[in-house]
Every structure is written in C-alpha cells, then in structure tokens.
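Asks: sequence below, structure please.
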Amino acid sequence: MMKVFRNWVHKYFSDEEAVVLAVVLALGFAIIITFGSKLAPLLTGLVLAYLLQGIVTLFKRWGLPHWLSVWLVFLLFLGGLGTVFGVVIPLVWKQMAALFNELPRMLAEWQSQLMHLPERYPAFVSEGQIERLILTANAEFGQFGQWLLSQSLASLPMLLNIIIYLVLVPILVFFFLMDSKKLGDWLVSRLPEERRLMVEVWTEMNQQIANYIRGKVVEIIIVGAVSYICFVVLGVNYAALLAVLVGLSVLVPYIGAAVATIPIAMIGLFQWGWSSEFLSLIVVYGVIQALDGNVLVPVLFSEAVNLHPVAIIAAVLIFGGLWGFWGIFFAIPLATLFKAVLYAWPRGVEAAGSEEESVEQA
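Replies: Okay, here's the model as predicted:
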C-alpha cells in the first residue's frame, strides 16, 4: 500500500512547480472557505473590478490615459449601481410583496381547481388523494411563511450588511482598477521565481474566464431586459419579478430555464387560465429561451467552454453549495480552471517514459 502511495506521489509531485501550484491552490481555497464571509466585500470588489477591467483596457486602446479610463468606468459602474438599487430593486420588491399578498387567493383558486379533478377523471384521481395533496401543500406553505417571518425579523443585520457593501465595495473597485498593475506586480513578486506551470495555467485560463464572466453578465442583462419588455407588452402580472428570475436563470445551465418556466406558467395560468393569452406567454418565453441558446450564447461565448454537461451540473452543485450565488456564478470558470490544472499537471513517470521512448526511436 505504501509503495503504491509513494509511486503516486512521485508521479504527480516529483516536479517542484507542481508542489508549489498545489500549495497555492489549496491555500487559496482554504482562505476563501474559512474567511469567505469576512472577506466577502473584498472578494466582491475584486470580482467587479475584474469584470470592469476589460472596459478600462478598451478605453486605453482608444488612447485615453489610465486615470481617465478608470474614472470613466467607475462613473459608469456607479450609474449602473444607482439604477439597480434605485429603480430595479424597489420595483422587484414591490411586486414581490404584492405576490405574497395574493398567494392565499391563488392557493384557494388552485384548491378549487383541484377539487374538480375527481369529477372529471374519477378513474385516475380520488377525493382522498386531492385532500392529502392539499393538506401537504398547506403545510409546506405554512413552513414557508414561518421561514419568511424569520427572515424579515433578521432583516436589520442584512440591511447593515447592504449598507457596508454599498460603501466599501465601490471604494475597493476604484482602487483595484486604479492600482491594478501595482497590485499585480506585488503579487507576482511574492511567487516563486520558477513558476512556469502557474504561468501556463494562468495564460490558458485568464482570457477564457474573463470572456465567460463578462459574457455571462451581458447575457443576464439582455435576457432580463428583453423578458421584461415582452412581459410588459403581454400585460403579465409581476413582469419585473419574473424578468429578474429569467435573467438569473441563465446562471444555471440546462436547469435554470426549466425551473424559471414553473412560476411563469403558474402566474400566467392564474391570471388568464387556459386562454390564448396564456399560450402567447408560453410561446414568447420559449422564443426567448431559443434565441438565448442558439443566437446570444454563440455570439457572446465565441470560445466555448469544453466541459461535459455532467461536469457543469456537478460544478454548479458543489460550488453553489460552498459559496451560494457567487459559487453558482463562478461554477463553470472554476470547473474550467480545474480542468486546465488537470491537463497541465506534470506526470513525472509518464513524462520520463515518453522521453526514453523518443530517445530510443531516435
């Protein structure tokens, strides 16, 4: 057993750079897992600065000085932040409160519709089954109401956290953008001189991750805005709330669109019943999803992430469970990083064997 373990260690950790890379990755993940909640404003500012760095680079290519590019991007960022917190969030919150107030009426109507099923389909559904289903649904809604009450009672600390984020994060974003070169040089100076493997992995991943993250942000904005416009034109209730849900659903590949379909169909069904308006809503939502998957995604993500669907879903589950929203957002980049490290990792025994075979063939 020990011999197998020694051979495995020699195979994958005989290279000094591999050991350094493993230590750096393990230390980075340990810091995020252990101190992630305390460093959340810092990490959020770093992520946002990383997203905005591409626009700064674009302005600099147009001939603008670094300081002016940073100020322009920072002002655009503040404008977008003001729009989100001044317009989008209040509208979504208002519609969410209206939806919660209307839930009892929706539940009563849903129960009345269910009670007609035994009359229409007596061979498939009985009154006892419907009654048990209604009791189960009422219990679930009761637990949800208790959870909602507990969340509202704990809203004061959450409000303080939001205020802290609104103050600290923009300041951190500005300094990360303004001093990006200094911070990068300082970080590089702390790394070992022999860092070929780290440079190889970073070079392969940097552009791909940057394109993916920025493209995903643009996709969320476009899909959410188009959905909101379509829902308003169709006269759907809670259009802003549903549009935010549809926009965020693109974060979870293969699953998000299917999950977002349920509340959209339920609200449309309660609003119009089985009518032409309901069918129009479903058709429009299907067209939005089709255009997103077949037009928008290929345009935004020219360099496709070559990952198996099972690997993507596993990454969403694992990193989402560890870090919540940001874990879901960065699930595919982190999975791609893991794949890049896996492929670039030196294998001492195999490399030595291949070198010996090439010498013998020569």
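
Asks: use CA for all of it now, contacts and neighbours both
Replies: OK.

Asks: mind listing what's buried in the helix or strand where Ser69 lies?
Replies: In the assignment (DSSP states H and E), Ser69 maps to helix 66-83. Under the neighbour-count criterion of 16 or more other CA atoms under 10 Å, helix 66-83 has 69-70, 73-74, 77 buried.

Asks: likewise stretch 237-254?
Replies: Within stretch 237-254, the residues scored as buried using 16+ other CA under 10 Å are 237-252.

Asks: how about the contacts made by Pro41?
Replies: Pro41 sits next to 165, 168-169 when contact means CA atoms under 8 Å, 6 or more residues apart in numbering.

Asks: what subset of those residues is buried?
Replies: Buried among the contacts of Pro41 by 16+ other CA under 10 Å: 165, 169.

Asks: out of the contacts of Pro41, which comes closest to Gly215?
Replies: Nearest to Gly215 out of the contacts of Pro41 is Val169 (CA to CA; 21.8 Å).

Asks: ok, the closest residue to that closest one other than its chain neighbours to Gly320 distance?
Replies: Leaving aside its sequence neighbours, Val169 sits nearest to Gly45 (CA to CA, 6 or more residues apart in numbering; 5.0 Å). The gap separating Gly45 from Gly320 is 19 Å, by CA to CA, to the nearest Å.

Asks: ok, those two, which is more surrounded?
Replies: Per other CA atoms under 10 Å, whichever of Gly45 and Gly320 has more neighbours is Gly45, with 22 against 18.

Asks: does that one really touch Phe175, like I thought?
Replies: No - in this structure, Gly45 is not within contact of Phe175 by CA atoms under 8 Å, at 9.3 Å.

Asks: in the helix or strand where the residue nearest to Val169 lies, what's buried?
Replies: Using DSSP H and E, Gly45 maps to helix 40-61. Residues of helix 40-61 classed as buried under the neighbour-count rule (16+ other CA under 10 Å) are 41-53, 56, 59-60.

Asks: give me the nearest residue to Val305, chain neighbours excluded.
Replies: Thr336 (7.3 Å).

Asks: now the second one, please; I'll put the structures next to each other:
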Amino acid sequence: MPLTSNQIRALLWASIAVVIWLLLSLLAPVLTPFLLAAVLGYALHPLVERLHARRVPRWLGAGLAITLLMLVLMAVMLLIVPVITKQVPLLREQVPELLNRLNAWITPLAGRFGVSLSVDVGLVREWLTRLVSGHESEILERLLSSLRIGGSALAAVVGNLFLMPIVAYYLLLDWDNLVERAKSLIPPRWQASVQSFLDETDAVLGQYLRGQLLVMGVLAVFYTVALALVGLNLALPIGVFTGLAVFVPYLGFGVGLVLALLAALLEFQTITGVLLVAAVYGVGQVVESLYLTPRLLGERIGLHPIAVIFALLAFGHLLGFVGVLIALPASAVLLVAIRRLRERYVNSALYLDGPRAVPGNPEQ
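Replies: Okay, the predicted model is just below:
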C-alpha cells in the first residue's frame, strides 16, 4: 500500500526529530555550556539592545552585560564562601558542648522510662576533628581523582566557568542575525504561526524573568532585615544569598535555611534562637508561596505548584543541575505550546464532529 504525501511528510519529520534527539543525547556534555550561554544571551539581549539604543557599540554593550553578570555571581560567592569557612571550624569547637547539654537534658528524661540514652560526645568530637582538619590532602586527592574519572566531567566544569561567558558574548554580538537565519529555515507556510508562537513565548519568558527578579529582590531584603532583627550576626550574607538562591525553587530556600539554622545554632546555642530563625524562614516561605510567587510569577506564566514540582524533578532527572535551573522557563515555553495544541484540538473535527450526547439518554 503506497504512502500518501502527508504520511511521507510525517515520517520525514519524525525521522528528523529522532536524529536530532540522538545527537542531543550523544553531545549533551558538550552542549551544556552552549545551552547555558544561549539562555544567558536571551536574558541579556534586552540590556544590550537598550545600551545600543543609547549609542553604545554592540561589542561594548555585550561586554558590559557579561561583566555585570559575572560580578553579580562573584559577589554572591564572596557572600557565601566566608560564611561556610567561618562556620565549619566552629563545628569542632561548639558542637561537642551542645551535645553535652543535650545529654544533660535527655539522659534523665530517658531514665524515667527505664531507657539508657546518651550521645557519645567523644566519638562525635573525633569525627569532627577528622572532618574539619588534618585531611585536606586526602580531600584534594579525592577531588582530583573524581575529575580524572572522565574527560567529560572536567570539560563540563571548565566549559561552564570559562567557555559559557565567551560563547554568550559572541551570541550577543550577532543575536539578531542568528535569529533571522533560524527563522529563514522555517517553511513559508508556517512562518506566521511560528512567529506568533515565538512572540507569545517571548512575552511569557520576559514576564517570568521580571517577576523572578522582583521575587528575589523582595526576599533578599526580607530575610536580611528579619535575621538582623533576630540578632544573627551573619544576617546580611545569609539573607542576600537566600533571596537570590530562590531562583532555584525549593533547593535555594533549603540551602539558605540550613546555613541560617547552623549559624543560629553556633551563635545563640539556645533552642529559642534557633526557633526564631526557623520562624523567619517559615514566614518567608509562606509569604513567597501565598503572595509573592502567585502575584509576581505564577500568574505571569500560569504554572500550577504541582506542575512546578514535576518540572523540577523531570528536568533535573534529564539535565541534572542545569535542568533544575532552566525547569521553570522551559516549562513556560512548553505551556505556550500546550495551550496552542489544546486550542487546535478544541477547534478540530476530532473534537467537534460526531453525535452529541442528549441529556438523560445514556445510550448516546
């Protein structure tokens, strides 16, 4: 039975899609920095265009945009690295004392029920000593050996750190031409619908980025001020980091919470201080989930919280940490596609044709 022209065309497009998927699967480690560079280029392109409209050369505007982004990332690292380096040595000194207090409280309480329960403080102190000091060389050797497992791991690290901003810079220089060349490959009969899809996608992503920046800024101020009112000395670095890290949903909040609780435990050494810090993060999570994200972000892209969790898990499984970073914007693009598919389905003969059910007549 000979195939019709529509069937041949469908098989051809399916074959092209399979080939592209296989190439992406094989080249995934190499394509990661280029994918990140494309995301950065898309995010920074409006800034470059605004600078160009003010008669700033495009090469200079692209360089300024990339430099500004690198400075922001470096500032975040400079905020969080001192917190970690300051808190980790305190673990060896203060955690055993905290455990002694815990023993003084829990041992009599357990004795009332005829149970002998206590924490081996000496063992914990020995473990912390080995963990914090005296084994730097072993840690370095393990790190280097893990990098030597395969060239792809080292290439990914080097690519993300050095190749990504370079590729993003060259993409920004020729962004408009690259977009026009990509559009020229679209068959003329599809160009109108594809352009409409791209315009809607661009609007959704623009709203997402603006809403995400607003949420990050508001939360950074909130956590910094609230932790300072509680009396935490490291309120500024931990608060700013938590606010900026919410760009990675759930994971950023979790890391900030752990850092804040650890700092509160080592600084206050009381349950009250730790509970106050936990209350700050509880209030922040409620405000973010019930007000900020729905008003500034959720309504802009139309993603249900369950869809957000599924997107994070799915993209994280497929692309690792990079997938977690791009899960929400990629889901916003997919949402636009799903809306258009639903609209076509509702207006199609498959949905509209056929006998209509009459109320009260179960046979139809």
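
Asks: picking that back up, chain center to the helix holding Ser69 of the first structure: distance?
Replies: Computed by CA atoms, centre = their mean, to the nearest Å, the separation of helix 66-83 of the first structure from the middle of its chain amounts to 23 Å.

Asks: nearest residue to the aligned residue in the first structure for Leu328 of the second structure other than its sequence neighbours?
Replies: Matched to the first structure by TM-score structural alignment, Leu328 of the second structure sits across from Ile332. In space, and not counting its chain neighbours, Ile332 of the first structure is closest to Ile312: 6.2 Å by CA to CA, 6+ apart.

Asks: and the aligned partner of the one you found in the second structure, how far is that from Leu335 of the second structure?
Replies: Residue pairing (TM-score structural alignment): Ile312 of the first structure is matched to Val308 of the second structure. From Val308 of the second structure across to Leu335 of the second structure, the span is 11 Å (CA to CA).

Asks: ok so, going back, closest one to Ser280 of the first structure out of the buried residues of helix 66-83 of the first structure, please.
Replies: Among those, Phe77 lies closest to Ser280 of the first structure (CA to CA), at 36.4 Å.

Asks: from Ala139 of the first structure, how far off is the closest one?
Replies: 44 Å.

Asks: same question for Pro346 of the first structure.
Replies: Applying CA to CA, the value for Pro346 of the first structure to Ala139 of the first structure is 56 Å.

Asks: quick check: Ala265 of the first structure touching Ile282?
Replies: Yes - using CA under 8 Å, Ala265 of the first structure is in contact with Ile282, at 7.1 Å.

Asks: residue in the second structure matching the residue nearest to Val169 of the first structure?
Replies: Under the alignment (TM-score structural alignment), Gly45 of the first structure maps onto Ala37 of the second structure.

Asks: could I get the contacting residues of that match?
Replies: 164-165, 167-168, 171.

Asks: of those, which belong to strands?
Replies: Per DSSP state E, strands hold no members of the contacts of Ala37 of the second structure.

Asks: what's the closest of these to Arg189 of the second structure?
Replies: Using CA to CA, the shortest approach to Arg189 of the second structure within the contacts of Ala37 of the second structure belongs to Leu171, at 28.1 Å.

Asks: quick check: closest non-adjacent residue to that closest one.
Replies: Beyond its immediate neighbours in the sequence, the residue positioned closest to Leu171 of the second structure (CA to CA, 6+ apart) is Gly41, lying 6.2 Å away.

Asks: now swap in Gln111 of the first structure and tell me
Replies: Per CA to CA, 6+ apart, closest to Gln111 of the first structure is Ile134, 6.8 Å.

Asks: Ala290 of the first structure: which element?
Replies: Secondary structure assigned from DSSP H and E places Ala290 of the first structure in helix 276-291.

Asks: in that helix, what counts as buried?
Replies: 277-279, 281-282, 284-285, 288-289.

Asks: for Val115 of the second structure, which three-state class applies?
Replies: With DSSP: H, G, I helix; E, B strand; the rest coil as the basis, Val115 of the second structure sits in coil.

Asks: where's it relative to Val124 of the second structure, distance?
Replies: 21 Å.

Asks: tell me which of those two has more neighbours.
Replies: Regarding Val115 of the second structure and Val124, a neighbour count based on other CA under 10 Å identifies Val124 as having more, with 15 against 11.

Asks: what sits against the more buried one?
Replies: Contact analysis of Val124 of the second structure by CA under 8 Å, 6+ apart lists Pro96.

Asks: any idea how far it is from Glu93 of the second structure?
Replies: 11 Å.

Asks: same thing with Arg55 of the second structure?
Replies: 58 Å.

Asks: how about Tyr223 of the second structure?
Replies: 28 Å.

Asks: which residue ranges of the stretch 251-362 of the first structure form helices?
Replies: Secondary structure of the stretch 251-362 of the first structure (DSSP state H, counting those that start in this stretch): helices at 256-272, 276-291, 297-300, 309-329, 331-344, 348-361.

Asks: can you list these in a markdown table and add distance to Gly145 of the first structure?
Replies: Shown next, in a markdown table, are the helices of the stretch 251-362 of the first structure (distance: least, CA to CA, whole Å):
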| stretch | distance to Gly145 of the first structure |
| --- | --- |
| helix 256-272 | 18 |
| helix 276-291 | 28 |
| helix 297-300 | 38 |
| helix 309-329 | 22 |
| helix 331-344 | 31 |
| helix 348-361 | 58 |
